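K.L.:
return a 3D structure for these sequence lines:
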Amino acid sequence: MPTFVIERTIAGIGAASAADLQAISRTSCDVLRSMGPDVHWVQSYVTGDKVYCVYNAASEQLVREHARLGGFPIDSVARVVTTIDPTTAEA
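P.N.:
The predicted model follows:
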């Protein structure tokens, strides 16, 4: 299944409480359960005013539908074509 990186602007999200982040996560998981197995949230990185999410999904459209149903903003969606890490230098 393809991997996508999603950028979301959410003002002040870096200062959100643990309870707020839990509520956002719960909403996301509830929507994902209703959508079936073709879209999966891997993890998200929270910064001051942005959230960068990693999803595995059959299509970009499913990622966008998840955002729509959950009420989450999307600034951009990019399909990952490959990954590299420090071990790539040793190959």
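K.L.:
CA atoms for contacts and neighbours, from now on please.
P.N.:
Noted.
K.L.:
now stretch 31-46, how far from the centre of its chain.
P.N.:
Centre-to-centre, stretch 31-46 and its host chain are 8 Å apart (C-alpha atoms, centre = their mean, to the nearest Å).
K.L.:
what's the first-to-last distance across it?
P.N.:
20 Å (C-alpha to C-alpha, to the nearest Å).
K.L.:
structure for this one too, so we can compare:
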Amino acid sequence: MPKFVIEREIPGAGNLSGDELQSISQKSCAVLNELGPQVQWVHSYVTDDKIYCVYIAEDENLVRKHAQMGGFPVNSVAQVRSTIDPTTAD
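P.N.:
Purely as a prediction, here's the structure:
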């Protein structure tokens, strides 16, 4: 299945408490359970004012549906075409 990176603009995201991040994670997982295995959350990166999420899904529409059902912002969704790391240079 394709992998996607979702950018979510959330002012002050970097200041969210552990409890707040847990609550957001629980909401996301509850929605994922409703949607079924065709969309999976891999992990997210929290920065000062944004959260970047990595999802595996059948298509972009499922990623957007998850956000809509969970009340999460979606500023952009991009399909990952390939990955590189330092070993790519070898």
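K.L.:
now do the strands in the second structure.
P.N.:
3-9, 39-46, 50-57, 76-79 (DSSP state E).
K.L.:
quick one, which of the ones you listed is nearest to residue 22 of the second structure?
P.N.:
Set against residue 22 of the second structure and scored by C-alpha to C-alpha, the strands of the second structure come closest in strand 39-46, at 12.4 Å.
K.L.:
who touches the most centrally placed residue in the first structure in this structure?
P.N.:
Centroid-nearest residue in the first structure, with C-alpha atoms, centre = their mean: residue 53, separated by 2.7 Å. By C-alpha atoms under 8 Å, 6 or more residues apart in numbering, the contact list for residue 53 of the first structure reads 5, 6, 7, 41, 42, 43, 44, 45.
K.L.:
which of these are buried?
P.N.:
For the contacts of residue 53 of the first structure, a neighbour count by 16 or more other C-alpha atoms under 10 Å gives the buried set as 5, 6, 7, 41.
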